[in-house]
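> the sequence and its predicted three-dimensional model are supplied below.
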Amino acid sequence: MADGTPRVLRISFEFHIDRALKKNIQYGRIDRALEAITQRVLGMAETVFPWASKVTVRKQWLYNWTDETETHTLPSTGENTPA
């Protein structure tokens, strides 16, 4: 790698909501959840990535041309399971 070449580690999370779940999830609640996740990541960034000089927080919709994805099923809870 040449000197001065930018290096970026991107970590993504996708949270899936079961199509059968009819709960109305307001955008404000999603925005608060994203803010909570962001604050926790920023709170530990200095410790877990001491070599990083900045963190970019990106919220976006994507149309992926290629995708290497792992999906992990979370345990059932009263909030994520259709009645």
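Arrived safely. Keep in mind the model is a prediction, meaning the values are calculated, not measured.

> drop to CA atoms for contacts and neighbour counts, all remaining ones
OK.

> now do the contacts for residue 51.
By CA atoms under 8 Å, 6 or more residues apart in numbering, the contact list for residue 51 is empty.

> residue 53 and residue 14: what is the separation?
In this view, residue 53 and residue 14 are 25 Å apart by CA to CA, to the nearest Å.

> cool, residue 55 as well?
Residue 55 sits at a distance of 19 Å from residue 14 (criterion: CA to CA).

> compare the two (neighbour count), which wins?
More neighbours surround residue 55 than the other of residue 55 and residue 14, with 13 against 9 (other CA atoms under 10 Å).

> so the more buried one: helix, strand or coil?
Of the three states, residue 55 takes coil according to DSSP: H, G, I helix; E, B strand; the rest coil.

> for it, which non-adjacent residue is spatially closest?
Leaving aside its chain neighbours, residue 55 sits nearest to residue 42 (7.7 Å; criterion: CA to CA, 6 or more residues apart in numbering).

> comparison target below:
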Amino acid sequence: MAEGDGTPRVLRISFEFHVPRALKKNIHGARVDKALDTLAERVLGLAEGLFPWADRAVVRKEWLYNWTDDRKEIPLPATEDNTPK
């Protein structure tokens, strides 16, 4: 949480690397961990120059097993605030 006005200020960027359902290849955890560590190191190496106001970063690594994915994208009505001018 940010000091001062109490407003939480967190910027999150996510990447999803999808494995095709029909892929029979064994995905080795150690190889994935090494790849994630390398990706995190490279992003953090850029962070000081790109986000000089940030005081910390949180790196989250997680596997998601989506047995079902029932997401729907639902368009909302156009308003003055969400429509390009």
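Structure received. Predicted model, so just to flag it, every value in this text is computed and none were measured.

> follow-up on the earlier one: what about the residue nearest to residue 55 of the first structure, helix or strand, and which?
Per DSSP states H and E: residue 42 of the first structure is located in helix 27-48.

> who's in contact with that helix?
Helix 27-48 of the first structure has contacts (CA under 8 Å, 6+ apart) with 52, 55, 57.

> how does it look with 10 Å?
Residues outside helix 27-48 of the first structure that contact it (CA atoms under 10 Å, 6 or more residues apart in numbering): 50, 51, 52, 53, 54, 55, 56, 57, 58, 59.

> residue contacts, the residue nearest to the spatial centre of the second structure?
Nearest to the mean C-alpha position of the second structure, by CA atoms, centre = their mean, lies residue 14 at 1.4 Å. Each residue near residue 14 of the second structure by CA under 10 Å, 6+ apart is listed here: residue 60.

> what residue of the first structure matches up with it?
Superposed on the first structure with TM-score structural alignment, residue 14 of the second structure falls opposite residue 12.

> give me the buried positions along stretch 31-50 of the second structure.
residue 44 (16 or more other CA atoms under 10 Å).

> what stretch of the first structure does that stretch fall on?
If you align by TM-score structural alignment, stretch 31-50 of the second structure falls on residues 29-48 of the first structure.

> distance from the chain centre to the matching stretch, please.
Relative to its parent chain, stretch 29-48 of the first structure has a centroid offset of 9 Å by CA atoms, centre = their mean, to the nearest Å.

> average offset between it and the second structure?
In the superposition against the second structure, stretch 29-48 of the first structure averages 0.5 Å from its aligned positions (mean CA distance after the TM-score superposition for the first structure).
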